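Participant: Sequence and predicted structure are below.
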Amino acid sequence: MAFLGKIKQSFGSTFSFFSDSVAELKKVRWPSRKEMVSYTLVVLVTVTIVTIYFAVLDLGISNLVRVITE
C-alpha cells in the first residue's frame, strides 16, 4: 500500500507542478509584435557585430602565426 501511496503522491505533485506552471504563464506580460521585432533586430545586429569582430580577430591572428612560422 505504501508503494501505491507514493505513486499517487508523485502523480499529484506532477499535476500540481503543471497547474502551477500554467498559472504562472498566465501572469506573464508577453511582448507586443512591435517590441518583439525590435528585440529581434537588436539580437541580429549584435550577433552580426560580434561575428565580424571575431572574424577580423581570427584573420589577424592567423596572419600573425603565418608570419612567425615562415
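Facilitator: Received, thanks.
Participant: use CA for all of it now, contacts and neighbours both
Facilitator: OK.
Participant: Assign the residue nearest the centre of the chain to helix, strand or coil.
Facilitator: Nearest to the geometric centre of the chain sits Val43, at 12.1 Å (Cα atoms, centre = their mean). Put simply, Val43 is helix when judged by DSSP: H, G, I helix; E, B strand; the rest coil.
Participant: any idea how far it lies from Tyr53?
Facilitator: For Val43, the distance to Tyr53 equals 15 Å [Cα to Cα, to the nearest Å].
Participant: here comes the other one, which I'd like you to weigh against the first:
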Amino acid sequence: MANVGGFFKNVMSEMRKVSWPRRKELTRYTVVVLATVIVMAVFFGLVDLGISQLFRWYLDL
C-alpha cells in the first residue's frame, strides 16, 4: 500500500509541472479538432458513397 501512496504523490508532483492551455488556446484547439473531424467525416462519407455507386453500377451490368 505504501507504493500506491507514493505513486499518487508522484502523480500530483508531475501534474503541478504541466503547462495547461489557457481558455483561449483550449477553445481554438477544440474548434480545430471538431472542424477536422467534420471535414474528414464528410470526405469519407462522400468516398463511401462514390464507391457504393460504382459497385451498384458494376453489378447492374
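Facilitator: Yep, it's here. Given the structure is predicted, the values throughout are model-derived calculations rather than measurements.
Participant: where does the TM-score land?
Facilitator: Scored against TM-score structural alignment, normalised by the length of the second structure, the superposed chains reach a TM-score of 0.95; 60 aligned residues with a Cα RMSD of 0.5 Å.
Participant: Val42 of the first structure pairs with which position in the second structure?
Facilitator: Using TM-score structural alignment, the partner of Val42 of the first structure in the second structure is Val32.
Participant: could you measure Val33 of the second structure against Val42 of the second structure, distance?
Facilitator: Applying Cα to Cα to Val33 of the second structure and Val42 of the second structure gives a distance of 14 Å.
Participant: typo on my end, it should be Gly50 of the second structure
Facilitator: For Gly50 of the second structure, the distance to Val42 of the second structure - Cα to Cα - is 12 Å.
Participant: ok, now Met12 of the second structure?
Facilitator: From Met12 of the second structure to Val42 of the second structure the distance is 41 Å (Cα to Cα).
Participant: Check Ser52 of the second structure too.
Facilitator: For Ser52 of the second structure, the distance to Val42 of the second structure - Cα to Cα - is 15 Å.
Participant: ok, which stretches of the first structure are helices?
Facilitator: Applying DSSP state H to the first structure gives helices spanning 2-27, 33-69.
Participant: what's the mean gap between the longest one and the aligned bit of the second structure?
Facilitator: If I follow you right, that is helix 33-69 of the first structure. Following superposition, helix 33-69 of the first structure is found to deviate from the second structure by 0.4 Å on average (mean Cα distance after the TM-score superposition for the first structure).
Participant: Between the two ends of stretch 26-38 of the first structure, how far is it?
Facilitator: Stretch 26-38 of the first structure: ends 23 Å apart by Cα to Cα.
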